[in-house]
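Trainee: have a look at this prediction, sequence included:
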Amino acid sequence: MSTPTDDGHDLRHHGDAEVRDAGADLTDLAVNVRTRTPPAWLTARITASLSTLAAYPDGRAARRAVAARHGRPTEEVLLTAGAAEAFVLLARALAARRPTVVHPQFTEPEAALRDAGHRVHRVVLREEDGFRLDPAAVPREADLVVVGNPTNPTSVLHPAADLAALARPGRVLVVDEAFMDAVPGESGSLAGRRDLPGLVVLRSLTKTWGLAGLRIGYVLAAPEVIAALSRAQPLWPVSTPALAAAEACCEPAALAEAERAALTIARDRAHLLDRLAALARVHVVTPAAGPFLLLRLDRADGVRERLRDLGFAVRRADTFPGLGPRWLRTAVRDRETSDRFAEALEKALAG
């Protein structure tokens, strides 16, 4: 389902649309899920949970695991069917008078707010500023603010202090940290902060662990916010296999594996940046912190189609408010894949 805005942005276009029904064997650089996931040990844990499917899901153990992972009490944790469900719950459960979304970023928050009948205000970050957020750009009267960190699709990691400066009594500050576990050391995360008024942190387990089809994420917030969101959820919103995955991914060995993966992504991103720097007609938004890069180039739509002919799917970025027809997003992959992509992109540009 599309949600076009007055300025023509399709808020419901996502990377999976670039490869769905493609009719060709494409190297997928449009979706930001880490390759070769889920790992075998995680698949085994999920599979083992299938023997209990006759019982209704019981999320208590998974909730305790998430709470312990972030040093919070369990009443400050809500498990959701991916971060996308959390945006719907926030839009429906919170009575915001002036909801404000910082763009360019993941478009589902604005789509969910619009679907719930809210009139959404935008703060659009500028390329000239490196798509970095100045807290002063957010109106004081904004009582619900949504911002991504690191931000999809710009790959910008906003300093934690800048985001913390947005928190104030009477305002709900929603920080989407869906890609934070791909940042070494999770630098910039607010997930452990309990002192900031109105702070809501969203996390997803689908990107690092390859669980997009399972749908599992969670919300970290004050108990009264968690209670309000919980009342807006249907009964048993998270399946037993997804609960098993959430518990497993919060264990120390899993956290250590995620940190190693984040370091690998950082090295692979540096390699891709070096390859793209050799292409004079391509500008990349830097510094980048996520497992993806935002590229500006002339006639991006035509280049995207030529890349498909050369076997690569990348994500169109003109559907993000604040961006236009000169932008593409590409996922960070291993070095061999990045080398092949850089060669294909050079050919596509020449075309």
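Mentor: Yep, that arrived. Numbers count the residues shown, from 1 in each chain.
Trainee: C-alpha only now, for contacts and for neighbours.
Mentor: Fine.
Trainee: quick one, strands of the chain?
Mentor: 27-28, 77-80, 99-103, 121-124, 144-148, 172-176, 199-204, 217-220, 283-284, 292-296, 312-313, 315-316, 327-331 (DSSP state E).
Trainee: let's bring in a second one:
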Amino acid sequence: MTAQREAEDVDLRHHGDAEVGGGLADFAVNVRTGTPPAWLAARIAESMADLAAYPDPRPARQAVARRHGRSAEEVLLTAGAAEAFVLLARVLEPRRAAVVHPQFTEPEAALRAAGHEVARVVLGKDFTLDPAAVPDDADLVMVGNPTNPTSVLHPASAVAALARPGRTVVVDEAFMDCVPGEPESLATRLPSGIVVVRSLTKTWGLAGLRAGYLLADPHLVARLAEAQPLWAVSTPALVAIEACSSPPAVAEAEAWAAELAVERDRLAAELTARGLYVVPEARASFLCLRVPDALGIRALLRQRGYAVRRGDTFPGLGPDWLRIAVRGRTANDALLEVLRDLGI
């Protein structure tokens, strides 16, 4: 694992949604298919009757606090996780910011847009986290868990070990609800100096609604809230956040995560049996794999009607990497058949 300071040498603003369209089967975007579920869509639709009133975030904030055993003062509701990264980049004034890669590129993009230099800590073999590799003088560290695009779940102890006096550690847990029981989440523990960012986009199919939140020390939450536009989170998004934080919704997500794990492991085993390197111990809703001429394979798959996520726009990966979303068994088998036709 090495620390690097680099210019914008990759397209940090390239995301999976740019890969889809034109009737392509979507294996590029990590949003659960068949969502939002009917009960959630109905709740959101009902909220439209209240659009004349300004949004009231208090019920949703309390629901998130209960879901994670926090106080409401430790919760900031945001227009998706992306807004949380922008707020943190604008409010914090790090002397040295470090981003652990490969990971979701928006945190680094937000830091750079706010004028901060970024040291990249590039993970080594199997993308496991070594806290000692982060520069000692980094006073802001951003890391994903489980990480997009590698699907690696870091031990909570390793992530918590990044914390130290004078340092803020931001943990992107957007895919943590893909992990049954969330054993490595820091949301309920929230050690000093740790900020946890969560998203409802992936599990609940709310990418177009923009619904997320962060958990942090009340003082930092207050500072971030001051920088946030008034009424930044819409009434429909607030209703969704409240609904998805309820015990029945959490139980539903847990059941889906268990089903996902079975199909993800099966798909990983199929790809590995073909001689491909699949990042081991995947725990999120996608797989990261290395294949020679991945960009060429991606282009051939598009010709056959399938969209997958290119890996070369993630610092620390390159042109021989792809990220593939895990779908249902039938869809996954269809993709495997096409890959077989391509000699993979």
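Mentor: Happy to help now that I have it. Keep in mind that what you see is a predicted model, and the values were worked out from it rather than measured.
Trainee: thinking again about what came up before, Arg267 of the first structure: which of the strands of the first structure is closest?
Mentor: Checking the strands of the first structure against Arg267 of the first structure by CA to CA gives strand 292-296 as the closest, at 12.5 Å.
Trainee: can you pull the buried residues of that closest one?
Mentor: Across strand 292-296 of the first structure, burial judged by 16 or more other CA atoms under 10 Å covers 292-296.
Trainee: turn the strands of the first structure into a markdown table, including distance to Pro39 of the first structure.
Mentor: Formatted as a markdown table, the strands of the first structure follow (distance: least, CA to CA, whole Å):
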| stretch | distance to Pro39 of the first structure |
| --- | --- |
| strand 27-28 | 19 |
| strand 77-80 | 22 |
| strand 99-103 | 33 |
| strand 121-124 | 38 |
| strand 144-148 | 27 |
| strand 172-176 | 25 |
| strand 199-204 | 17 |
| strand 217-220 | 18 |
| strand 283-284 | 31 |
| strand 292-296 | 21 |
| strand 312-313 | 24 |
| strand 315-316 | 25 |
| strand 327-331 | 19 |
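Trainee: from Phe286 of the second structure, how far out is the counterpart of Ala317 of the first structure in the second structure?
Mentor: Superposed on the second structure with TM-score structural alignment, Ala317 of the first structure falls opposite Gly311. Going from Gly311 of the second structure to Phe286 of the second structure by CA to CA, to the nearest Å gives 13 Å.
Trainee: what's the overlap in contacts for these two?
Mentor: Listed as contacting both Gly311 of the second structure and Phe286 by CA atoms under 8 Å, 6 or more residues apart in numbering are Arg323.
Trainee: trace Ala63 of the second structure over to the first structure, please.
Mentor: Aligned by TM-score structural alignment, Ala63 of the second structure pairs with Ala65 of the first structure.
Trainee: Gly212 of the second structure too?
Mentor: By TM-score structural alignment, Gly212 of the second structure lines up with Gly217.
Trainee: who's in contact with that match?
Mentor: By CA under 8 Å, 6+ apart, the contact set of Gly217 of the first structure is 79-83, 202-206, 246.
Trainee: sorry, back to before: skipping adjacent residues, who's closest to the match of Ala63 of the second structure in space?
Mentor: Nearest residue to Ala65 of the first structure, sequence neighbours excluded (CA to CA, 6 or more residues apart in numbering): Glu247, at 5.6 Å.
Trainee: check Asp56 of the second structure too.
Mentor: Thr235 (7.2 Å).
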